[in-house]
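Engineer: A predicted structure for the sequence below; I have some questions about it.
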Amino acid sequence: MIPFASQRGGGQDLATHLLNDYDNDMAEVVEVRGAVAHDLHGAFKEWEVQADTLTHCRKYLYSLSINPDPRQGPLTREQYMDYIRRTEDALGLGAQPRAVVFHVKYGREHCHVVWSRIDADQQRAIHLAFDRDKLMRVTRAFARDHRLDLPAGYDKSRGIGQISLYEQEQLRRTGLSKANHKQEVTDAWRQSDDARAFVQALAERGYMLATGKRPYVLVDLYGGMHALPKLIDDKTVRTKDIRAFLEKDFPCDGLPSVEEARQLASEHRRIIEQSVQESRHSDRLEQLKHSQMDRRAAVERERDTLKHKQRALRFSQEMRQRAERDRLRSDHRAHMDAIRQERRRNQPTGLAAFLGRISGFALLQKTLRRHHDKQEARTYIERRQQLGERQRSERSALDCQLAIQAKEIERRAAALEKIDRRELAALRRDIKREVHVRARDGDQVMPSLTRGSPKQPHGAIPDVLDAFSRASRESNSEVPDLMAAFERAARTDGDDGGEDGSGDSLDRSNSFEPTPPDRPRRRRNQDRER
């Protein structure tokens, strides 16, 4: 079993990757712990907000991938959870929020675990020191307890090498692994006696020499950038040796930039692959879009159901509040009617009424009743105001609740849009890879950048190496205009080399000037001849 872990940010992109159904036969979210939201996008967003608010930590997530050895059979869910528990104990993540996702890819099950590194109570990010060494100790103990065999070399302190994410993406995009690139460049290096022959051999294998952050890099036909020293499978060859070998005939200021080389390679690749049709992949695209529509339809149905439910809640609240207002009004009227009826029953008549009028008692009683009526009216107004404030508060609370529900649905819909875009991009990537593979007839080598290769008739496509050589000769000390030279090469017939018809276009055998007889061979070749 091989664990692969890293501290990282970009929670939304990670959630989209983990929920990508196209690249996985099955994606199952088993657990989301320590978050209000129950989905990955919502949980990772909460942890991102905590990181920005409390710690300003950029790599606020710790992502772990658990990949069992298929030759030893799959792990049970209990074994996965045991390994996760051991990892939490070793790294101090036992109390941290986490998400557990299981994937089945190419018939192989593996597990992804993502922890939040933010301790909200202490307002700090948990420091993970020597996490790889701790993971190796956890893996050894787990394998010993569960009687599993570890890969060869895993008992060493440095572990085993793993393919990087960039190399993995390049393999998915082009169908060529790093081993294929290393084999081709190493063969070109061993078969070349000078710099010009080496660059010519690289061009025949689909690589163009360029300059970027490093003085010398390689750009392949598919736009991938490679460090030249890392593709030469010879431990005796150092970076300074390669620079000394190339800088005389190919100084860095005369080389194209990585962007220019990629543009040249793109034009060259377009000409090669223009006959390869992608129409047969339309069924796969339609099938993917149909499955995505079914997935979005569930969210749309939930949204419609929520709208009807919200309308019912609003109507129910409005009717209840209206009934409360009507009841308060009717109670006040009934109370005042009862007071008036009581007053009429107790109204003095005859001599009592006469004595009340002449003594002033009736006037005093009338004044007291008017004062009492005003107090009743003020009490009613206060109760009505209190009722209105309470009802407005209830309406605001309901509006807030319904807005949160609506935003939750919209957030999930936006997350589905991200997943849809990721799946469509993955499908187009696979279609492009299949086009690349068909264009090279299934070979594990790239088409040549020069004319006259066995699979590319002479003159069928422009010679990138010829364009570079011609632009270098025409520019002297200035920066060569590679695109202009490439366009001239594209307009030139295979039998007619230059614009003046003098045949200065170069083929594979004479793309560069021959090496002078007195040019010393490299020390490596001298040693080999001895």
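Structural biologist: Now that the structure is in, tell me what you want to look at.
Engineer: C-alpha from now on. contacts and neighbour counts both.
Structural biologist: Fine.
Engineer: who are the packing partners of the strand or helix carrying R325?
Structural biologist: Here R325, judged by DSSP states H and E, is contained in helix 282-345. Under the contact definition 3 or more CA pairs under 8 Å, 6 or more residues apart in numbering; DSSP states H and E, helix 282-345 sits against helix 361-439.
Engineer: same for the helix it packs on, what does it pack against?
Structural biologist: Applying 3+ CA pairs under 8 Å, 6+ apart, one finds that helix 361-439 makes contact with helix 11-18, helix 40-50, helix 165-174, helix 258-273, helix 282-345, helix 351-359.
Engineer: need the ones you listed in CSV (columns: mean neighbour count and distance to R369).
Structural biologist: Output for those, formatted as CSV (neighbours: other CA atoms under 10 Å; distance: least, CA to CA, whole Å):
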stretch, mean neighbour count, distance to R369
helix 11-18, 19, 71
helix 40-50, 21, 63
helix 165-174, 16, 89
helix 258-273, 19, 95
helix 282-345, 13, 9
helix 351-359, 12, 15
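Engineer: indicate which one of the ones you listed is closest to L398.
Structural biologist: Each of these has some distance to L398 by CA to CA; the shortest is helix 282-345, at 7.9 Å.
Engineer: report the angle between the closest one and helix 361-439.
Structural biologist: 180 degrees (axes from the mean of the first three to the mean of the last three CA atoms, to 10 degrees).
Engineer: need the helices and strands packed on helix 361-439 in TSV (columns: distance to R488).
Structural biologist: Compiled in TSV, those are given as follows (distance: least, CA to CA, whole Å):
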stretch	distance to R488
helix 11-18	43
helix 40-50	51
helix 165-174	28
helix 258-273	13
helix 282-345	36
helix 351-359	123
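Engineer: out of the ones you listed, which gets nearest to K374?
Structural biologist: helix 282-345 (11.2 Å).
Engineer: my guess is D430 contacts R173. True?
Structural biologist: Yes. D430 lies in contact with R173 (CA atoms under 8 Å); the separation is 6.6 Å.
Engineer: and the nearest residue to I118 once chain neighbours are set aside, how far is that from T87?
Structural biologist: Closest residue to I118 apart from its sequence neighbours, by CA to CA, 6 or more residues apart in numbering: A125 at 4.4 Å. Here A125 is placed at a distance of 17 Å from T87 (CA to CA, to the nearest Å).
Engineer: put this next to the previous one:
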Amino acid sequence: MILVGNQRGGAKDLASHLLKQENEHVEVHEVRGFASNNLMAALNEAHAISRATRCKQFLFSLSLNPPKDENVSTETFEQTIERVEEKLGLTDQPRAIVFHEKNGRRHCHVVWSRIKTEEMKAIQLSFTKQKLTELSRELYLEHGWAMPNGLKQAHARDPLNFTLAEWQQAKRIGKDPKQIKAVFQECWSLNKTQNAFENALKEYDYVLARGDRRCFVAVDHRGEVFAVSKWIGIKTKEVRDRLTDETALPSVSEARIQIAKDMATRLETISQEQKNVLEARRAELEEKRQILVHQHRFERKKLHDAQHSYRHHKQQEWRNNFNTGFRDLFDRLTGKRHKIEERNEQDAWNVEMRQQQERDELIFKQLETRRALQSRIERLEALKTYRLDELEHDRSQYQAMREQRLEELETQRREQNRDRPQLRQSTPDWMR
């Protein structure tokens, strides 16, 4: 089964995600090592404990995804989880196990607390991706499941099947010359025919092409040209002895044109995927905004009704302060009624000020919540602009590279046609 894990914080969000009812069935299978048996309370407990440390990503979340058509028992899941704990050093740590079922598939999520309560330190997790990948391979072999190509060998993946993060990383770090040389030497030593060598290079994102002066070259996704003999470290004659069919290979310009076309198409696909993801996140924030507006209106109406009821009660109390009949006439003559009016007015003013302060406090509290949401909306819009502009810039560069190479090819063809000797019509001697 495929194992994907990562360190993270956000206990409440993670618990909410694991309990989402968008799945057909959700089963909290186990909550171990926490004071509460409730998933939300357990993860919040992990968060509370982490506050005593400097650790921000106090959880380790793992998803276990078996092959699509395989029925995997709960016991197998539990055994796998135990093996993951042993490999990563999470044995006996508090954990929660949740099973999801959707569209006929069952998979599992496990969340561990990284905080060792005895020492109040987070467990250091190193090389988790490599360790989980190794365990995934072992599980496929042990259970006789058909192993995905990408899990057999890391380089067996489609070179055009990259994600946004992988593309940005490739742009950021570039390529190490030692790694390039190792790739060429490995492909050459393991593949004895031209087709095998060409396919091996393609797995590493290189296109074998026909260079100048019968030289064989490889072109990478950026359009850079690498001489095969130079990067393998052998003589050109040895390369020619094995790579004999130049006519089956594209020229450098043709290879660059095809690469530019493929990369532009892939970047366009990624751009559309990003638009869909960001629009979905924007829709979620818009829904939260609408819910927040309704919630705030309800809270204000509730306060308004309570204050209105209180004022109505106070008005009755103020009216009761006045005497009636002859006592009222006596109070008017002695000035006592005037004093009662002043006291009632002062009391009414105090009530109004106090209620206004209550309304202000509620409004300020709601504004703080609303501004936090607005900040998320603005960050999302800025992220959308940045990502899409970056992808469009890269796509435009590949499109420009393709058009430039097409123009170069056309220019070469025109020059070749112009340099060809033209047949002269013979003329009789008497016309000369």
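Structural biologist: Yep, that arrived. What you see is a predicted model; the values in this text were computed from it and never measured.
Engineer: any idea what the TM-score comes out to?
Structural biologist: TM-score of the superposed chains, computed with TM-score structural alignment, normalised by the length of the second structure, equals 0.39; 187 aligned residues with a CA RMSD of 3.6 Å.
Engineer: isn't the residue nearest to I118 of the first structure right next to D119, touching?
Structural biologist: Yes. Counting by CA under 8 Å, D119 is a contact partner of A125 of the first structure at 5.9 Å.
Engineer: about what we covered before: and of the helices and strands packed on helix 361-439 of the first structure, who's closest to K105 of the first structure?
Structural biologist: Of all those, helix 11-18 sits nearest to K105 of the first structure, with 11.9 Å by CA to CA.
Engineer: how close does R340 of the first structure get to R384 of the first structure?
Structural biologist: With distances taken as CA to CA, R340 of the first structure is found 22 Å from R384 of the first structure.
Engineer: ignore the last one, Q200 of the first structure
Structural biologist: From Q200 of the first structure to R384 of the first structure the distance is 92 Å (CA to CA).
Engineer: between the helices and strands packed on helix 361-439 of the first structure, which one is nearest to Y80 of the first structure?
Structural biologist: Using CA to CA, those put helix 11-18 closest to Y80 of the first structure, at 17.4 Å.
Engineer: now do the contacts for R301 of the first structure.
Structural biologist: For R301 of the first structure, no contacting residues are found, by CA atoms under 8 Å, 6 or more residues apart in numbering.
Engineer: which ones are touching L278 of the second structure?
Structural biologist: 380, 384.
Engineer: rerun at 6 Å
Structural biologist: Shown in contact with L278 of the second structure (CA atoms under 6 Å, 6 or more residues apart in numbering): no residues.
Engineer: okay, and it sits in which element?
Structural biologist: Element membership of L278 of the second structure, judged by DSSP H and E, is helix 252-320.
Engineer: just L64 of the second structure next, same as before
Structural biologist: strand 59-65.
Engineer: thinking again about what came up before, S116 is in contact with the residue nearest to I118 of the first structure, correct?
Structural biologist: No. Taking CA atoms under 6 Å as the definition, A125 of the first structure is not a contact partner of S116, at 8.7 Å.
Engineer: neighbour count: the two, which is higher?
Structural biologist: Neighbours per residue (other CA atoms under 10 Å) separate A125 of the first structure from S116, with S116 holding more: 28 against 20.
Engineer: wait, doesn't that one sit right on L64?
Structural biologist: No. Using CA under 6 Å, S116 of the first structure is not in contact with L64; the gap is 11.7 Å.
Engineer: can you map out the helices along the stretch 51-200 of the first structure?
Structural biologist: For the stretch 51-200 of the first structure, helices defined by DSSP state H, counting those that start in this stretch occupy the ranges 77-91, 131-145, 165-174, 178-190, 195-204.
Engineer: of all the ones you listed, which one comes closest to R284 of the first structure?
Structural biologist: That would be helix 165-174 among those, by CA to CA, at 17.3 Å.
Engineer: tell me which other helices or strands the closest one touches.
Structural biologist: Here helix 165-174 of the first structure touches helix 361-439, going by 3 or more CA pairs under 6 Å, 6 or more residues apart in numbering; DSSP states H and E.
Engineer: circling back to that earlier point, now what about the strand holding L64 of the second structure, what contacts it?
Structural biologist: With CA under 6 Å, 6+ apart, strand 59-65 of the second structure has contacts from 1-9, 107-114.
Engineer: report the central residue of the second structure.
Structural biologist: Among the residues of the second structure, the one closest to the centroid is A165, at 8.1 Å (CA atoms, centre = their mean).
Engineer: still on that earlier bit, who's more crowded, Q200 and R384 of the first structure?
Structural biologist: It is Q200, of Q200 of the first structure and R384, that has more neighbours when counted by other CA under 10 Å, with 25 against 16.
Engineer: now that one: how far from A188 of the first structure?
Structural biologist: For Q200 of the first structure, the distance to A188 of the first structure - CA to CA - is 9 Å.
Engineer: could you do R33 of the first structure as well?
Structural biologist: R33 of the first structure sits 54 Å away from A188 of the first structure, going by CA to CA.
Engineer: same check on S65 of the first structure?
Structural biologist: Going from S65 of the first structure to A188 of the first structure by CA to CA gives 37 Å.
Engineer: repeat that for Y166 of the first structure.
Structural biologist: For Y166 of the first structure, the distance to A188 of the first structure - CA to CA - is 24 Å.
Engineer: check contacts around Q183 of the first structure.
Structural biologist: Q183 of the first structure touches nothing, counting by CA under 6 Å, 6+ apart.
Engineer: next secondary structure after the helix or strand harbouring L218 of the first structure?
Structural biologist: Per DSSP H and E: L218 of the first structure is located in strand 217-220. Once strand 217-220 of the first structure ends, the next helix or strand along the chain (criterion: DSSP H and E) is strand 225-227.
Engineer: and the next helix or strand along the chain from that next one with helix 195-204, angle?
Structural biologist: Per DSSP H and E, the first helix or strand lying C-terminal to strand 225-227 of the first structure is helix 239-246. Relative orientation of helix 239-246 of the first structure versus helix 195-204 (the same axes, to 10 degrees): 100 degrees.
Engineer: so how far is L135 of the first structure from the nearest residue to E302 of the first structure once chain neighbours are set aside?
Structural biologist: In space, and not counting its chain neighbours, E302 of the first structure is closest to I409: 8.0 Å by CA to CA, 6+ apart. Between I409 of the first structure and L135 of the first structure the distance is 38 Å, computed by CA to CA.
Engineer: and these two? which has more neighbours close in?
Structural biologist: Between I409 of the first structure and L135, L135 has the larger neighbour count (other CA under 10 Å), namely 21 against 17.
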